[in-house]
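Undergrad: Here you go, sequence then predicted model.
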Amino acid sequence: MSTALLRQLPSIDKWLASESGAALCAEFSRPEVLAVMRAHLDRIRRDVANGETELPQLESREYSALLRADLIARRRESLQRTINATGIIVHTNLGRAPLAPEALAAVEHIARGYSNLEFDLETGKRGSRQEHVESLLTRLTGAEAAFVVNNCAAALMLVLHTFANGREVVISRGELIEIGGSFRMPDIIAESGAIMAEVGTTNKTSLADYESALTHETRLLLASHPSNYRIVGFTAKPTLAELASLARHRGLVFVQDLGSGSLIEVSAPGCAAEPTVADSVAQDVDLVTFSGDKLLGGPQAGIVVGRADLVETIKRRPMARALRIDKMSLAALEATLRLYTPPHDPMAKIPVLRMIGESKASVGARSKRVAEQLATHPAVHCEIADDTSFAGGGALPMSEIPTKVIRLTVENRSAAELARTLRAHVPAVIGRIANDALTLDLRTVAPDEADDLIAALTQAVS
């Protein structure tokens, strides 16, 4: 039976010459239609092999519409805007920090034409792209100098390669972090060309451990802030000031990888204290590396601040050019950093910080307005419930931010099916499933996304 059915399938050329095929080829390109039709025929053959006893009407208007939908989907941009309703603020898989309007405007302004990226308007000679943000970074952190590359792992690798290539880097075993995507500190150290020397134990490392590990091959002490985990209980480690003093007396470079890169003290219910970059600089850390797209709230960038002589050495390395920041990210970073300067209030102006600081009552009020519009559908049940938001992205790991969420269920629809439908919407809506309900946390949904969220949910539940 299956062989007889398969013989009824038209050849690709015959189908493309049909009225349906010709119409689609006129609207799209012939290679596109050919690829989609081949995929459909392959699926039909598999269905027949699995017991299907009837072929679809390939030349019908209904099947032509199905093919057209697939062709449109193929042309859709791969990188799309999504609405983050997970409650995870710095969501690495969803692009980390959303940019402030000022940063978006700066990117558009610079990207639409030429700029003085590496041109000194006063002298008419070549300039440095670093000059656009260096003074802002030194002012905000108290450091002597600053340098920016394309991400924090690149910043750390550049520092290690510059000062410890082929020589030893001493680091505590309790700070051998994994920074996500299976990128681990030992791998970054090895890739930089440095040789890692581990000291202490997972939970306790003393200053004497560092001292006893120093050899004539040691060039750098590395402290890594555990921004995505905490070790609590029977723990101990030297202060930054103690390590800085040791490095200074032994002629070593002391580097801290701060990761999340908080420029201000973040105060919000449920948030544990996070060290700021200025804290590290004030304790005489020679160089501090941190991210631009975590708690700082800007674009992807790796930032190095610290001693002017060391930063100048980094600038001259060939690897610095290979890892340099691009003009659009630089424009967004400059605009974001300016929001940290008076009279601006970064907790209000920068989306990541605003989300962290939004009150549970405010999130609940916004959730209630969305739930009320959905509740008009008879098959929909919405419950406003207490829950927890998270900073995410390797930031504020011990923080559980109290929030209000919408728990959404629809008759005869599983939570997984509902989530899948919302992911297929444009823009896609990403929530999380808990206790057989789709959970939506509006803390991570910007106020101007509310209409798009309601439209997506309304379509999904209808």
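TA: Thanks, I have it. No experiment lies behind these values; they were computed from the predicted model shown.
Undergrad: C-alpha from now on. contacts and neighbour counts both.
TA: Will do.
Undergrad: hey, where'd the strands end up in the protein?
TA: Assigned by DSSP state E, the strands in the chain fall at 82-84, 145-149, 168-172, 195-199, 218-224, 253-259, 287-291, 302-306, 380-389, 401-410, 428-430, 432-434, 437-441.
Undergrad: okay, those in a markdown table with mean neighbour count and distance to A23 next?
TA: As requested, those are arranged in a markdown table below (neighbours: other Cα atoms under 10 Å; distance: least, Cα to Cα, whole Å):
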| stretch | mean neighbour count | distance to A23 |
| --- | --- | --- |
| strand 82-84 | 22 | 33 |
| strand 145-149 | 26 | 50 |
| strand 168-172 | 24 | 66 |
| strand 195-199 | 20 | 64 |
| strand 218-224 | 22 | 61 |
| strand 253-259 | 24 | 55 |
| strand 287-291 | 28 | 51 |
| strand 302-306 | 26 | 51 |
| strand 380-389 | 17 | 40 |
| strand 401-410 | 23 | 39 |
| strand 428-430 | 22 | 30 |
| strand 432-434 | 14 | 41 |
| strand 437-441 | 25 | 41 |
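Undergrad: Please identify which of these is closest to H91.
TA: The closest approach between H91 and any of these, judged by Cα to Cα, belongs to strand 82-84 at 8.4 Å.
Undergrad: which residues touch that closest one?
TA: Strand 82-84 is touched from outside by L94, V426, P427, A428, V429, I430, G431, T444, V445, E449, L453, with contacts defined as Cα atoms under 8 Å, 6 or more residues apart in numbering.
Undergrad: and with 7 Å instead?
TA: Contacts of strand 82-84 from elsewhere in the structure, counted by Cα atoms under 7 Å, 6 or more residues apart in numbering, are P427, A428, V429, I430, G431, T444, V445.
Undergrad: residues near the last one, how many?
TA: What it means is V445. Neighbourhood size, V445 [other Cα atoms under 10 Å]: 22.
Undergrad: OK, contacts around E118?
TA: When contacts are counted by Cα under 7 Å, 6+ apart, E118 touches R126, G127, S128, R129.
Undergrad: also this one, for the comparison:
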Amino acid sequence: MIERQHLLRKIPPVDQLLLRPAIVSCIDRTGREFVVSEIQRLLQGIRDAILSGEVSAGDLSPEKIEMSLLETVERRLRPKLRTLINATGVVLHTNLGRALLSEAAQKSLSAFSGNYTNLEYDIDSGGRSHRDKLLEPLLQEVLGCEAATVVNNNSAAVYLILNSLACGREVIVSRGELVEIGGSFRIPDIMSRSGAILREVGTTNKTRIQDYRDAIGPNTALLLRVHPSNFRMLGFVEKPGLRELVNLSREAGIPLVEDIGSGLLVDLKPYGIQDEPVAQESLAAGADLICFSGDKLLGGPQAGIIAGAGKLVGLIRRNPLMRTYRVEKLIYGALEATLASYRLGRAAEEIPVVRMIAMTAADLKKRAGAFARRLKSALPSDVRVSLAEGSSVVGGGSCPECRLPTTLIALEVAHTGPNAIESRLRLQDPAIIVRLEMDRCLIDLRTVFPEQEPFLISGIQKALAEPA
């Protein structure tokens, strides 16, 4: 007890610490109030540690406390959202933020974030306008639709469609399409919250057009078709095609809504993207409304796009909840810049998601070989750098069966397992996120920009130079 009291008296006072040059400099950068608060927090932690017998006299020097304080301040002020290097080859990595924006979209964010805009202002007339007017003409041109509106994500789009067009009435959907779209968000739950009444038809693996026809009644508001973006059913399966459902909806006078999910606007079949509906094709086939995400295969910011018949879009716009789900000026700006690339036929060159998917196996092999040679020359001899054939995936709940051929760079270190290598890389600044497969640490350059390669090499150097 006497020893603990002695240690408590050795704790330097706050005023003394505030006079130390490094702490004075820290105050200049961050403010006195914040630093004093952090010192008090740190000293209280030291007192608690002394009383529990966890601190020795050597830990109480002003120098050690100063070092601990500066490390704490740096850690506390570091932004929680940080950039990193995605070396996994997963193009739409949900945990890493999904779609990367084009240069034009990035410039729009920079321009609009620090300036007033005509978000709801008509420059020509000087009167109030509606934000939908900013993007609707471009969406009409790109999609070939009668009308369109934008909300903050595709789940919101589905919810608003159901709440606006089917509240208190039945919506017919195949049991095989009652999907969970990630994060435990399930179509039946969204439908229930919207006020629509779910009318399931068919079975999990087999639904025929007659099942829809038999379910139609006086309380039917919509036919809903949901694209199973994140899974595929194989084997003894059957479901009606879109045109069959269009014909039935016309025959019954009931609107057909298709949730196409990932927002594909160009045909990517030549690059291995199969079984993903193209927005324009769904509308051309006769779907009354479609909805899809902006930050998946479309390659834009997070948004939900609703497009189709003007009368139906008008009803959705007039829903009081529309204000809850509307997007702000930065999303409009980034989405407009993204869609402009599609209008000009430049998506493969300008949209990072499309460009990454379109990378050829030959180009990736050549690039991986050159990178591996540079990496090998920068690392010690006990690090083995090798190449292996493999595949990238689209990710983001899109095209689960698609495999994009690539060449992987494998890292192996004597007496160090792949999990330890992965951890060291992840803790670099910027963090390097790699793939672990078959007991190997793998790098896929499909999702690494060429200008990131020097940082990737230096980060690997630092990580592997750390003691085990």
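TA: All right, it came through fine. Because the structure is predicted, anything quoted here is derived from the model rather than measured.
Undergrad: TM-score of the superposed pair?
TA: Their TM-score after superposition, calculated using TM-score structural alignment, normalised by the length of structure 1, is reported as 0.92; 455 aligned residues with a Cα RMSD of 2.4 Å.
Undergrad: Please render the strands of structure 1 as TSV that adds distance to A273 of structure 1 to the earlier fields.
TA: As requested, the strands of structure 1 are arranged in TSV below (distance: least, Cα to Cα, whole Å):
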stretch	distance to A273 of structure 1
strand 82-84	25
strand 145-149	25
strand 168-172	22
strand 195-199	26
strand 218-224	17
strand 253-259	14
strand 287-291	17
strand 302-306	21
strand 380-389	16
strand 401-410	13
strand 428-430	29
strand 432-434	27
strand 437-441	23
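Undergrad: Now L117 of structure 1: closest residue in space, sequence neighbours ignored.
TA: Closest residue in space to L117 of structure 1, ignoring its immediate chain neighbours: R129 at 5.3 Å, by Cα to Cα, 6 or more residues apart in numbering.
Undergrad: what do we get in structure 2 for that neighbour?
TA: Here R129 of structure 1 is matched to R131 in structure 2, going by TM-score structural alignment.
Undergrad: and the gap between its match and T149 of structure 2?
TA: Counting by Cα to Cα, to the nearest Å, the gap from R131 of structure 2 to T149 of structure 2 is 9 Å.
Undergrad: Check L143 of structure 2 too.
TA: L143 of structure 2 sits 12 Å away from T149 of structure 2, taking Cα to Cα as the criterion.
Undergrad: How about R186 of structure 2?
TA: Between R186 of structure 2 and T149 of structure 2 the distance is 23 Å, computed by Cα to Cα.
Undergrad: ok, and for the lengthiest helix in structure 1, which residues are buried?
TA: Across structure 1, the helix with the greatest residue count (assigned by DSSP state H) is helix 30-49. By 16 or more other Cα atoms under 10 Å, the buried positions in helix 30-49 of structure 1 come out as V33, L34, V36, M37, L41, I44, R45, V48.
Undergrad: Would you reformat those residues as a markdown table and include distance to D436 of structure 1?
TA: Conversion of the buried residues of helix 30-49 of structure 1 to a markdown table gives the following (distance: Cα to Cα, whole Å):
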| residue | distance to D436 of structure 1 |
| --- | --- |
| V33 | 40 |
| L34 | 41 |
| V36 | 36 |
| M37 | 37 |
| L41 | 37 |
| I44 | 34 |
| R45 | 36 |
| V48 | 35 |
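Undergrad: you'd agree L333 of structure 1 is up against G302?
TA: No - counting by Cα atoms under 7 Å, no contact exists between L333 of structure 1 and G302, whose distance comes to 10.6 Å.
Undergrad: quick revisit: please tell me I have it right and the match of R129 of structure 1 contacts Y121.
TA: No - with contact defined as Cα under 7 Å, R131 of structure 2 does not count as touching Y121 (8.3 Å).
Undergrad: Show me which of those two is the more surrounded one.
TA: Neighbour tally, R131 of structure 2 and Y121, criterion other Cα under 10 Å: the higher count belongs to R131, 20 against 14.
Undergrad: What residues does S164 of structure 2 make contact with?
TA: Residues in contact with S164 of structure 2 (Cα under 7 Å, 6+ apart) are L315, I316, N319.
Undergrad: E453 of structure 2 -> structure 1?
TA: Aligned by TM-score structural alignment, E453 of structure 2 pairs with A450 of structure 1.
Undergrad: For the counterpart of Y159 of structure 2 in structure 1, list the residues it contacts.
TA: Pairing criterion TM-score structural alignment: the partner of Y159 of structure 2 within structure 1 is identified as M157. If you count contacts by Cα under 7 Å, 6+ apart, M157 of structure 1 has them with I188, I189, S192.
Undergrad: Quick one: neighbours of the alignment partner in structure 1 of G97 of structure 2, just the number.
TA: Alignment note (TM-score structural alignment): G97 of structure 2 maps to G95 of structure 1. Counted with other Cα under 10 Å, the burial measure for G95 of structure 1 works out to 14 neighbours.
Undergrad: From G297 of structure 1, how far off is G95 of structure 1?
TA: As judged by Cα to Cα, G95 of structure 1 and G297 of structure 1 stand 12 Å apart.
Undergrad: do R75 of structure 1 as well
TA: From R75 of structure 1 over to G297 of structure 1 the distance is 32 Å, taken as Cα to Cα.
Undergrad: More neighbours: the two, which one.
TA: Set side by side, R75 of structure 1 and G297 show unequal neighbour counts under other Cα under 10 Å, the larger going to G297 at 29 against 10.
Undergrad: What distance do you get for the equivalent of Y229 of structure 1 over in structure 2 to S398 of structure 2?
TA: In structure 2, the residue equivalent to Y229 of structure 1 is F231, according to TM-score structural alignment. Distance, F231 of structure 2 to S398 of structure 2, using Cα to Cα: 8 Å.
Undergrad: who has more neighbours, the two?
TA: Summary of the neighbour comparison: F231 of structure 2 and S398, criterion other Cα under 10 Å, with S398 having more neighbours (23 against 15).
Undergrad: Quick check: chain neighbours aside, which residue is closest to the more buried one?
TA: Leaving aside its sequence neighbours, S398 of structure 2 is closest to S229 (5.1 Å, by Cα to Cα, 6+ apart).
Undergrad: The one you found touches V394, doesn't it?
TA: No - assessed by Cα under 7 Å, S229 of structure 2 is found out of contact with V394, at 11.3 Å.
Undergrad: Could you check which residue of structure 1 pairs with S113 of structure 2?
TA: Aligned against structure 1 by TM-score structural alignment, S113 of structure 2 finds its counterpart in A111.
Undergrad: Tell me, how many residues neighbour that match?
TA: 13.
Undergrad: separation between the closest residue in space to A104 of structure 2 that isn't next to it in sequence and I351 of structure 2?
TA: Once flanking residues are discounted, A104 of structure 2 sits nearest to A337: 5.7 Å by Cα to Cα, 6+ apart. Using Cα to Cα, one gets 10 Å for the distance from A337 of structure 2 to I351 of structure 2.
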